[in-house]
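**Student:** sequence-free structure coming up:
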């Protein structure tokens, strides 16, 4: 069986195998008959279902969609194969514009609707004029909504910071703006107390850095952030240590008797930025103990450091408590 077929399609000439003349004529006739069959098939009429993508304008500002609206409608059209050929591709590139403000309240709460028969004229203009429109599905487009609420919320940066040796934050990270307006469904807005930037990592910082950060959006329909980005400033500076000898001040809240502490002064070690080194001294930072009735039966008073500026960080305090005597 195989040999006769092989002899029909192939012939050998001077040791070379090639298609026989009969095979060439056969394939030519096959292609020609297929072409005429295709022409005949495409000239007949067919019913075909197609998808028309939808684009939506927004609802009025005081409403918000709580579910994604339908992405397309299905239409059945009738036409010849030639007319249907490529029509779906053309429809994919010509979405139908839907004005949500034309939607009317439905019988269900928090729901609007648009009957698709109102779209019929526009659909006919969208499809090939030689095609006839038979029906549109679904018969109604439904949209779930809620009232839109909004409030101003503080913005917080999600940063992963590491510093080069000897460098630290000189002051807190700054955001501009440091709060944004968030609006959306009331059921969501009532649960949110802050908004965050997209995470960003800074490694081995040895100088101040400034970046524009996107604000994390919520994967919830209808939520809007205004604005959608912020400027972050990371103030970085080289730090050094500074030691202060602080004379202890006594605040007597009980009577007028004189109270003496031992020792009379303590040493405190701070970490300060180089630019502020000269500003940190004993005129700024004070060592204070407070004598109240609660301390009458105690032998020691707790030493508090008052006036420590935000840029200084206490590394070590020589003692946390001092002994005292009351002079009559």
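**Tutor:** Looks like it came in fine. What you see is a predicted model, and the numbers here were worked out from it, not measured in a lab.
**Student:** from here on, contacts and neighbour counts on C-alpha atoms
**Tutor:** Noted.
**Student:** three-state assignment of residue 297?
**Tutor:** For residue 297, the secondary structure call by DSSP: H, G, I helix; E, B strand; the rest coil comes out as coil.
**Student:** how about the longest helix along the chain: buried residues?
**Tutor:** Ranked by residue count under DSSP state H, the longest helix found in the chain is helix 21-42. Buried positions in helix 21-42, judged by neighbour count with 16 or more other Cα atoms under 10 Å: 23, 42.
**Student:** And it, what does it pack against?
**Tutor:** On a contact count with 3 or more Cα pairs under 8 Å, 6 or more residues apart in numbering; DSSP states H and E, helix 21-42 meets helix 2-9, helix 81-84.
**Student:** Now the element after the longest one, going C-ward?
**Tutor:** Next in sequence after helix 2-9, counting helices and strands by DSSP states H and E, comes strand 10-13.
**Student:** And the shortest one, by the same measure?
**Tutor:** Per DSSP H and E, helix 81-84 leads on to helix 87-92 as the next helix or strand towards the C-terminus.
**Student:** For that next one, could you pull out the residues that count as buried?
**Tutor:** Applying 16+ other Cα under 10 Å to helix 87-92 flags 88, 91 as buried.
**Student:** which residues are contacting the helix or strand following it?
**Tutor:** Once helix 87-92 ends, the next helix or strand along the chain (criterion: DSSP H and E) is strand 96-98. Around strand 96-98, the neighbours that count as contacts under Cα atoms under 8 Å, 6 or more residues apart in numbering are 52-57, 122-123, 126.
**Student:** can we see that at 10 Å?
**Tutor:** Residues outside strand 96-98 that contact it (Cα atoms under 10 Å, 6 or more residues apart in numbering): 52-58, 72-73, 114, 119, 122-123, 126.
**Student:** Presented hereafter is structure B, for comparison with structure A:
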């Protein structure tokens, strides 16, 4: 029993010594890291270039000059921050460049660039490569391009939208080289899929902007889609037929004298639909090749219906001597 207690006591002492050793080892490692990071080092790092205030009517074509290699001398903590967050240099095209022909030129002598928050007194710039950057530009063209809706929207039975789908804005400005934007005829939305719709639609839809056209800018990245959804119904009316373009020396008779039309409209506008809103004609100049019947046409319809069709597909004709 005494031997067991003695063994446990000695083991506890040994474990405590190991814990103290590990603690001192970790503290020594931390002190070593801080000592290293406090020292000054020289190294070369690639700064990403961010272009700002490029005139709207200009577009920078080349993307090769997207980095600036800089040799810096600074302490380890600063190098550590560069490691976690890639640094960038802002080139302000309203101040930092000069225009020459079809190029913007930035030079190392532009000291204003290096008096920013990117470089403090603890950062010494040893070298910059290249010392001159050339940005080729083209004159932009600006066009308004219509927006087209891609949709797979279905309404619940008895529901529809009288005014249809409204996109706002229905067109956007596209800014870029003329030879590029002349190839763009329309900007489509991303696919909108809705089923069994029975209430108003009011959503934001993203535009499917061409990702391959890097030099093109767009005033919008999304549009609003609206639709007023109502209860709908069908109705029928009898409309008299008018025959036109009949030769003066020809007498004819036809049957029937009127046709039945079916129209589709909202419940709110159903009572506004009147027979006088419609006109149905048979054009003699479009008589069928056998000269035995007309195909009736609707040439005037009501503004209160969404769709209309004629139930009678043909009108028989009789030539009178």
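**Tutor:** Yep, that arrived. Here the structure is a predicted model, which is why all the values come from computation and not from measurement.
**Student:** Once they're superposed, tell me the TM-score.
**Tutor:** The pair, once superposed, lands on a TM-score of 0.78 when counted by TM-score structural alignment, normalised by the length of structure 2; 312 aligned residues with a Cα RMSD of 3.7 Å.
**Student:** returning to that earlier point: out of the contacts of strand 96-98 of structure 1, what pair is the most spread apart?
**Tutor:** Spatial extent of the contacts of strand 96-98 of structure 1 (Cα to Cα) is set by the pair 58 and 126 at 22.0 Å.
**Student:** could you pull out the helices for the stretch 51-200 of structure 2?
**Tutor:** Under the criterion DSSP state H, counting those that start in this stretch, the stretch 51-200 of structure 2 carries helices at the ranges 76-84, 178-181.
**Student:** Dump those helices to CSV, plus distance to residue 144 of structure 2.
**Tutor:** Shown next, in CSV, are the helices of the stretch 51-200 of structure 2 (distance: least, Cα to Cα, whole Å):
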stretch, distance to residue 144 of structure 2
helix 76-84, 42
helix 178-181, 10
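**Student:** for these, which one sits closest to residue 62 of structure 2?
**Tutor:** helix 178-181 (14.9 Å).
**Student:** coming back round to it: please work out which of the helices and strands packed on helix 21-42 of structure 1 is packed deepest.
**Tutor:** The highest average neighbour count among those, using mean count of other Cα atoms under 10 Å, belongs to helix 81-84 at a mean of 18.
**Student:** Skipping its backbone neighbours, what lies nearest the counterpart of residue 319 of structure 1 in structure 2 in space?
**Tutor:** Counting by TM-score structural alignment, residue 319 of structure 1 lines up with residue 312 in structure 2. Residue nearest to residue 312 of structure 2 in three dimensions, not counting chain neighbours: residue 259, with 6.0 Å by Cα to Cα, 6 or more residues apart in numbering.
**Student:** repeat for residue 274 of structure 1
**Tutor:** Nearest residue to residue 274 of structure 1 in three dimensions, chain neighbours excluded: residue 239, at 5.6 Å (Cα to Cα, 6+ apart).
**Student:** what sits against the counterpart of residue 229 of structure 2 in structure 1?
**Tutor:** Using TM-score structural alignment, the partner of residue 229 of structure 2 in structure 1 is residue 236. Residue 236 of structure 1 makes contacts with 163, 167-173, 205-209, 273, as judged by Cα under 10 Å, 6+ apart.
**Student:** One more: residue 149 of structure 1?
**Tutor:** 61-64, 182-190, 223.
**Student:** name the element the residue nearest to residue 312 of structure 2 belongs to?
**Tutor:** Assigned by DSSP H and E, residue 259 of structure 2 falls in strand 258-266.
**Student:** Now do the buried residues in that strand.
**Tutor:** 258-259, 261, 263-266.
**Student:** can you name the residues of structure 1 that it overlays?
**Tutor:** Going by TM-score structural alignment: strand 258-266 of structure 2 matches residues 265-273.
**Student:** re the thing from before, just the ones of the contacts of residue 149 of structure 1 in strands?
**Tutor:** Counting by DSSP state E, the contacts of residue 149 of structure 1 place 63-64, 182-185 in strands.
**Student:** farthest-separated two in these?
**Tutor:** Most distant of those, by Cα to Cα, are 63 and 182, 14.2 Å apart.
**Student:** was I right about residue 129 of structure 2 contacting residue 70?
**Tutor:** Yes. Counting by Cα atoms under 10 Å, residue 129 of structure 2 touches residue 70, with 6.3 Å between them.
**Student:** Common neighbours of these two, please.
**Tutor:** Joint contacts of residue 129 of structure 2 and residue 70 (Cα under 10 Å, 6+ apart) are 44, 46.
**Student:** which one of the buried residues of strand 258-266 of structure 2 is nearest residue 299 of structure 2?
**Tutor:** Looking across the buried residues of strand 258-266 of structure 2 and measuring by Cα to Cα, the closest to residue 299 of structure 2 is residue 261, at 12.6 Å.
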